[in-house]
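Colleague: A predicted structure for the sequence below; I have some questions about it.
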Amino acid sequence: MIFSMTGYAIAIQETPHGSFTLEIRSVNNRYLDVQFRLPDDFRKQEPAMRELLATQLSRGKVECRLNFSPSTQAESDQQLDNALLEKLLLLQRTIKTHHPAAPSLTVAEILKWPGMLGNDHSPIEESGEIGIALLQTALEDLKAARIREGDKLKAILLERLNQIRQLLIAASPRIPTLIAAFEEKLRTRLEEILGTQEDERIHQEISLFAGKIDVDEELSRLQAHLDEVERILNKGGSVGKRLDFMMQELHREANTIGSKSVDLEISRISMELKVIIEQMREQVQNIE
């Protein structure tokens, strides 16, 4: 299988305290780059979550976001501890007596004070290893999405390989035709200028011309590279970096063919090759 680096998944878990939602999305990247957005009470689970993610993915920029929405019932059950509030305010007045410039507690700070709402434990903290469980579920969906996208990329790349092969078939007969046309033109010119045809000189000139425009070696290497790309695609796995290297090799050969061209059709074929290879390279950037 071919794995895309692009994907999205979401996992939701309902608890008596509220709803936990974990979203994970990934895009292409040269290496594995993981970013977490977690509630403070989940920070202690981050190392384990990061390790789990690293065992499942090898490349991509991955963002993992966990949100908690308290249930209406949980919020209504919260009761303000009036005794603790009075004690806290008394301590504040005492401090201000000695330090008048000290800032006063805000309402948000008072409500977050341990035990102020009758529970010293965060509902998130009481939920144990739910972050790990949600991540495992989301990762399975993410991998499935990346496989589906990878199948599409593979089909696109195989189609591009066939297009390149068709161009190579069109290019192969052009060189002998060009050499034959050059020989005929040379014989005619010599006949016009010298009144005779010097076979030895014609042979030398044809050899030089053929050496300059001969792209058989480049065409052969291109065909070998195409076979290797197809083999890599069929093998599957984490092949993105290998395919990226092969795109460079394909482009190098296509560029050489263009530089040797003395024929408009060969020049056109070279340009078409480079366009298709660039399209392939863009797709390959999304493969793990």
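Modeller: Sure thing, it's come through. Numbers count the residues shown, from 1 in each chain.

Colleague: switch to C-alpha atoms for all contacts and neighbour counts from now on
Modeller: Will do.

Colleague: Which parts of the chain are helices?
Modeller: 46-56, 72-76, 82-98, 107-111, 130-171, 174-194, 199-213, 216-235, 240-260, 264-284 (DSSP state H).

Colleague: Just put those helices in a markdown table and tack on distance to Thr6.
Modeller: Converted to a markdown table, the helices of the chain look like this (distance: least, C-alpha to C-alpha, whole Å):
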| stretch | distance to Thr6 |
| --- | --- |
| helix 46-56 | 14 |
| helix 72-76 | 36 |
| helix 82-98 | 51 |
| helix 107-111 | 40 |
| helix 130-171 | 6 |
| helix 174-194 | 42 |
| helix 199-213 | 43 |
| helix 216-235 | 18 |
| helix 240-260 | 13 |
| helix 264-284 | 11 |
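
Colleague: Would you format those as CSV with mean neighbour count and distance to Ser26 included?
Modeller: Below are the helices of the chain laid out as CSV (neighbours: other C-alpha atoms under 10 Å; distance: least, C-alpha to C-alpha, whole Å):
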stretch, mean neighbour count, distance to Ser26
helix 46-56, 14, 12
helix 72-76, 11, 33
helix 82-98, 13, 46
helix 107-111, 11, 35
helix 130-171, 18, 9
helix 174-194, 14, 46
helix 199-213, 13, 47
helix 216-235, 16, 21
helix 240-260, 18, 15
helix 264-284, 18, 16
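
Colleague: want to compare, so here's the second one:
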Amino acid sequence: MIRSMTAFAGNEAEIGNLTLSCELRTVNHRYCDISFKLPDRLRFMESDLRALIAAKIKRGKVECIINSKKQANDGQSLVVNHDAVAALLAAANEIEQQMLAPLSFSALEVLAFPGIQQESDNDREQLKSGVSALVGQTLGQLLEVREREGAQLGELIAERCLKMQEFVTSAGKRMPEVLLQLRSKLKDRITELVAEPDFDRLEQELVFLAQKLDISEELDRLETHITEVLRVLKQKDPVGRRLDFLMQELNREANTLGSKSADKEMTQISIELKVLIEQMREQIQNVE
């Protein structure tokens, strides 16, 4: 089953005296690109969270946003980083000496500075475990969305593959009639130009033209690539890049088929094939 690269999932959890919300967004990208927006108290977890997400997502641009807010005071006391307070006051005193009119600030303003409040060791471990579980749960929901959308993309691509097979079959059936019409036109034309045409030489020319206009190899390769696309769609591993390559190969054969077209119907078949390939290419841009 293929996966889409576009999805969203969000969750909330209460961890200690905090309420945390996690949002995961993914869009299409050539590689796996993971970015974070985390509160300062969770910066120490960024590498672990990156590894957690990268283990499940192989392709796409991923944005992980985690917000936190303290719950109403439940009797727990604040843990103050006294070294950070001392450093902050010393820096403020140094700056005030250079000011004409120093401004005072309150203890609450000091507490609001990053790094002044700190988590105890027990709180830190609880936070790490809780956040990992929250992100893991959200990631699971995100993957479910990617799989659902991927299944829809797979159906659309498979439908177009089956339609392409119909056009390839039509082209194969049409080719003998095209060669017969070409043979007839050439004979008529030469008969008009030469009173006594050399039909042996004409047969040689017809063999040469038939080889030049033979599209059997292109039709065989188109059929092979279409079969491969349908096979790849059933794989569980990320297949977006392989499908990209197959679209290039299909387009190359469709272009060659168009260049060898000898009548209006064959040209139209080539155009229809290229339209279907382009539609599939657009869908595959969003496949992991």
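Modeller: Yep, that arrived. From a predicted model like this one, the values you see are computed outputs, not experimental measurements.

Colleague: What's the TM-score once they're superposed?
Modeller: Superposed pair, TM-score by TM-score structural alignment, normalised by the length of the first structure: 0.84. Supporting alignment: 277 aligned residues with a C-alpha RMSD of 3.3 Å.

Colleague: on that earlier part again, can you tell which of the helices of the first structure is closest to Ala11 of the first structure?
Modeller: For Ala11 of the first structure, the closest of these is helix 130-171, at 5.3 Å, according to C-alpha to C-alpha.

Colleague: Among the helices of the first structure, which comes closest to Pro16 of the first structure?
Modeller: helix 72-76 (7.4 Å).

Colleague: which residues sit against that closest one?
Modeller: Contact partners of helix 72-76 of the first structure, identified using C-alpha atoms under 8 Å, 6 or more residues apart in numbering, comprise 16-18.

Colleague: who wins for neighbours among those?
Modeller: For the contacts of helix 72-76 of the first structure, counting by other C-alpha atoms under 10 Å, the largest number of neighbours falls to His17: 19 neighbours.

Colleague: ok, it to Pro100 of the first structure distance?
Modeller: Distance, His17 of the first structure to Pro100 of the first structure, using C-alpha to C-alpha, to the nearest Å: 40 Å.

Colleague: Gln78 of the first structure too?
Modeller: Separation of Gln78 of the first structure from Pro100 of the first structure (C-alpha to C-alpha): 33 Å.

Colleague: And for Lys274 of the first structure?
Modeller: 75 Å.

Colleague: got it, and Val275 of the first structure?
Modeller: According to C-alpha to C-alpha, Val275 of the first structure stands 74 Å off from Pro100 of the first structure.

Colleague: Report the contact partners of Ala145 of the first structure.
Modeller: Ala145 of the first structure sits in contact with 7-9, where contact means C-alpha under 8 Å, 6+ apart.

Colleague: now those residues as TSV including neighbour count and distance to Pro47 of the first structure?
Modeller: Shown next, in TSV, are those (neighbours: other C-alpha atoms under 10 Å; distance: C-alpha to C-alpha, whole Å):
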residue	neighbour count	distance to Pro47 of the first structure
Gly7	22	22
Tyr8	19	21
Ala9	20	20
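
Colleague: Now render these as TSV, adding distance to Leu90 of the first structure.
Modeller: TSV is the format used below for the contacts of Ala145 of the first structure (distance: C-alpha to C-alpha, whole Å):
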residue	distance to Leu90 of the first structure
Gly7	54
Tyr8	51
Ala9	50
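
Colleague: Closest one of the residues you listed to Ala254 of the first structure?
Modeller: Gly7 (32.9 Å).

Colleague: For the closest one, give me its contacts.
Modeller: Counted by C-alpha under 8 Å, 6+ apart, Gly7 of the first structure has contacts 25-27, 142-143, 145-146, 149.

Colleague: what's the burial count for Gly60 of the second structure?
Modeller: By the criterion of other C-alpha under 10 Å, Gly60 of the second structure has 22 neighbours.
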